[in-house]
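Enquirer: Sequence isn't available, so here's the structure alone:
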């Protein structure tokens, strides 16, 4: 299915644009139902809906598209296992990050993301910004962030002991028993901005058409570009995948450096 040139591009640049061959009616249905708030009948305006696959069959269909699964299997040499969806109505303008801080694996590298455009996406409505080739840089965990003296001095203090009821419950779920992930993530974002300056890698925009998909490697630096036209939507769906035969963990939730494995809720 993939050409040798496409495989080489993914290896060298860390991304690939593909046609996932998803029925346009499914794309339109997800955009209307999820993007326009079917899951929030009280009228709330939300920018992101997580794991809508649990309630919406179209979201699940996009995440499990046969062409996407076949492409990922070719790129990784293992069976892909979808485990999370995120549906967006507008661009996030999220700061640059790598997915490896949120979702990692042992062996490393067996995770990826696929972003499907539910409408045309250009430089004005918040396209994904990414840094080609950045997936080859060393993975960044919280130990690297805290090794920066000024960032380490600002790390979140211990909050729950491992023997406390809440600490015990967090440990059982694969989380560090004592951390403030929101606070520590701000430090991570600062560190990643410094990494970009150090690496001197130029950014690019994933301006893709409705129905296309942007596939990226787990360690590729990416985020949300500014919405220069705030009146426009940016309907899209991200699906995250692990791969068969690995073990899975979440570095951000374990800032003490200990690896705590967890079992995702697979999309089946």
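Expert: Yep, that arrived. Just so it is clear, the structure is predicted and the values come from calculations on it, not from any experiment.
Enquirer: use CA for all of it now, contacts and neighbours both
Expert: OK.
Enquirer: element containing residue 220?
Expert: For residue 220, there is no helix or strand it lies in under DSSP states H and E.
Enquirer: how many neighbours does it have?
Expert: By other CA atoms under 10 Å, the residues close to residue 220 number 26.
Enquirer: Would you map the helices across this structure?
Expert: 4-13, 24-30, 57-63, 66-76, 142-147, 149-152, 165-172, 181-199 (DSSP state H).
Enquirer: I'd like the ones you listed as JSON lines, with distance to residue 37 and mean neighbour count appended.
Expert: Listed next are the helices of the chain as JSON lines, based on distance: least, CA to CA, whole Å; neighbours: other CA atoms under 10 Å:
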{"stretch": "helix 4-13", "distance to residue 37": "35", "mean neighbour count": "15"}
{"stretch": "helix 24-30", "distance to residue 37": "10", "mean neighbour count": "17"}
{"stretch": "helix 57-63", "distance to residue 37": "13", "mean neighbour count": "22"}
{"stretch": "helix 66-76", "distance to residue 37": "26", "mean neighbour count": "17"}
{"stretch": "helix 142-147", "distance to residue 37": "35", "mean neighbour count": "17"}
{"stretch": "helix 149-152", "distance to residue 37": "39", "mean neighbour count": "13"}
{"stretch": "helix 165-172", "distance to residue 37": "32", "mean neighbour count": "16"}
{"stretch": "helix 181-199", "distance to residue 37": "26", "mean neighbour count": "16"}
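Enquirer: Let me know which of those helices is the nearest to residue 213.
Expert: helix 66-76 (8.7 Å; CA to CA).
Enquirer: Tell me where the stretch 1-150 of the chain has strands.
Expert: Along the stretch 1-150 of the chain, counting by DSSP state E, counting those that start in this stretch, strands occupy 15-18, 48-50, 80-88, 104-106, 111-117, 128-130.
Enquirer: Run the chain-centre distance for the fourth one.
Expert: In this case it means strand 104-106. Chain-centre distance of strand 104-106: 14 Å, with CA atoms, centre = their mean, to the nearest Å.
Enquirer: for that strand, packing partners?
Expert: strand 247-249 (3 or more CA pairs under 8 Å, 6 or more residues apart in numbering; DSSP states H and E).
Enquirer: just checking, what packs against the strand it packs on?
Expert: Partner elements for strand 247-249 (3+ CA pairs under 8 Å, 6+ apart): strand 104-106, strand 261-262.
Enquirer: Take this one as well and set it beside the first:
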């Protein structure tokens, strides 16, 4: 294979074609217990030739921050890749200031949170200030909708460029999770829970907002686990209300398969600004903290490709409001448009329709052809 099949998928304003229940339709097709080979990203196909693909990209148009061939090949083989000091530390500081503002003024900035299994997707004001600044485990969901710093971190140039090459399509930031402490979540694979019309077109970034201690419950992951056989929840690949097997059995299966294939767990102990991108099917977990007084400030973004995430899962029947930064896309919150970009210390993020989509390496716009496979 000489890289991906060249069918143009250049999207500017990203006018969504509303297909009503794109996501639901896919997730009801449970006949296969694996990703459909003719619909996976080119990099996941057995005949993917990364070296030849990268040779086709002009040197001046490759990411400046890293060796594209090295990163793509490592990702193909291992299901994850690390980028050191990729995120601007000043942007991280602005983002952390936005998080503090939400905690100080929860009524003004009603970000949704999930907390220690007691609360799921409730306004941040449901928790007391003592809880929000204490040592309980909670996460803020989709703060990027209010925070332009969050949007800009999720759509950092080098991160977006890598995903565009891996997907061969524009990258869409689907959702974000912000953590103060480690999640201690059991081992899992994201595609079983994170909704996209094509589960193989998913990836996530884990960004360190501070230097991480090995005692704080760092991210754990199993290199190569993106290739193990998929788990059957009793009704297919995805966990939902009709599944007869649950997260505990899912985790047990993944650990057993990793042991069977000789895959050893590693941990990510990054410095502030480091990024780990993982594959949709990489088995990963939040390890147990050895010192619960230690924070583990981190920011996770899930992504899909523009061709496979044309509508917001939070409101799949309406056309999304689309923002663009460094060529990457992100949808406005359909339920809280009045709060979009309310925390704008990092500066504006334009609507995709306002972006002049011209090749220009200097401003990180797309200067190489964005291509994708036709849907199988």
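Expert: Perfect, I can see it now. None of the values given here were measured: they were computed from a predicted structure.
Enquirer: I'd like the TM-score for the two structures, please.
Expert: After superposition, the two chains reach a TM-score (TM-score structural alignment, normalised by the length of the first structure) of 0.73; 226 aligned residues with a CA RMSD of 3.0 Å.
Enquirer: Need the strands of the stretch 1-150 of the first structure in TSV (columns: distance to residue 202 of the first structure and mean neighbour count).
Expert: Formatted as TSV, the strands of the stretch 1-150 of the first structure follow (distance: least, CA to CA, whole Å; neighbours: other CA under 10 Å):
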stretch	distance to residue 202 of the first structure	mean neighbour count
strand 15-18	15	20
strand 48-50	28	17
strand 80-88	26	23
strand 104-106	25	20
strand 111-117	21	25
strand 128-130	9	24
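Enquirer: and those strands as CSV, adding distance to residue 180 of the first structure?
Expert: What follows is the strands of the stretch 1-150 of the first structure, written out as CSV (distance: least, CA to CA, whole Å):
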stretch, distance to residue 180 of the first structure
strand 15-18, 32
strand 48-50, 21
strand 80-88, 22
strand 104-106, 19
strand 111-117, 24
strand 128-130, 27
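Enquirer: And those: which comes nearest residue 219 of the first structure?
Expert: Judging the strands of the stretch 1-150 of the first structure by CA to CA, what sits closest to residue 219 of the first structure is strand 111-117, at 8.4 Å.
Enquirer: Identify the residue range in the second structure corresponding to that closest one.
Expert: Aligned using TM-score structural alignment, strand 111-117 of the first structure spans residues 202-208 in the second structure.
Enquirer: hmm, back to that, got the helices of the first structure as a markdown table, with distance to residue 123 of the first structure columns?
Expert: Shown next, in a markdown table, are these (distance: least, CA to CA, whole Å):
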| stretch | distance to residue 123 of the first structure |
| --- | --- |
| helix 4-13 | 20 |
| helix 24-30 | 21 |
| helix 57-63 | 24 |
| helix 66-76 | 25 |
| helix 142-147 | 31 |
| helix 149-152 | 33 |
| helix 165-172 | 41 |
| helix 181-199 | 21 |
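Enquirer: And those: which comes nearest residue 103 of the first structure?
Expert: helix 142-147 (12.9 Å).
Enquirer: Now do the contacts for residue 82 of the second structure.
Expert: Residues near residue 82 of the second structure by CA atoms under 8 Å, 6 or more residues apart in numbering: 274-277.
Enquirer: Keep only those of these that are in strands.
Expert: 275-277 (DSSP state E).
Enquirer: Mind checking the helices of the first structure for the one nearest to residue 85 of the first structure?
Expert: Once those are compared by CA to CA, helix 57-63 is nearest, at 7.2 Å.
Enquirer: Comparing the closest one with the second structure, how large is the average distance?
Expert: Mean deviation of helix 57-63 of the first structure relative to the second structure after superposition (mean CA distance after the TM-score superposition for the first structure): 1.7 Å.
Enquirer: residue nearest the centroid of the first structure?
Expert: residue 99 (5.1 Å; CA atoms, centre = their mean).
Enquirer: What residue in the second structure is paired with it?
Expert: In the second structure, residue 99 of the first structure lands on residue 190 (TM-score structural alignment).
Enquirer: Excluding residues flanking it in the chain, which one is nearest residue 142 of the second structure?
Expert: residue 176 (4.6 Å; CA to CA, 6 or more residues apart in numbering).
Enquirer: contacting residues around that neighbour?
Expert: Contact partners of residue 176 of the second structure, counting by CA under 8 Å, 6+ apart, are 141-144, 299-302.
Enquirer: Mind doing that once more with 10 Å?
Expert: Listed by CA atoms under 10 Å, 6 or more residues apart in numbering, the contact partners of residue 176 of the second structure are 139-145, 150-151, 154, 204-206, 299-303.
Enquirer: returning to that earlier point: surely the match of residue 99 of the first structure meets residue 280?
Expert: Yes: counting by CA atoms under 10 Å, residue 190 of the second structure touches residue 280, with 5.6 Å between them.
Enquirer: okay, and the common contacts of those two?
Expert: With CA under 10 Å, 6+ apart, residue 190 of the second structure and residue 280 have common neighbours 199, 202-204, 302.
Enquirer: Compile those residues into JSON lines and extend it with columns for distance to residue 258 of the second structure.
Expert: Below are those laid out as JSON lines (distance: CA to CA, whole Å):
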{"residue": "199", "distance to residue 258 of the second structure": "21"}
{"residue": "202", "distance to residue 258 of the second structure": "21"}
{"residue": "203", "distance to residue 258 of the second structure": "20"}
{"residue": "204", "distance to residue 258 of the second structure": "20"}
{"residue": "302", "distance to residue 258 of the second structure": "23"}
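Enquirer: Show me which of those is closest to residue 115 of the second structure.
Expert: Taking these together and measuring to residue 115 of the second structure by CA to CA, the closest member is residue 302, at 19.5 Å.
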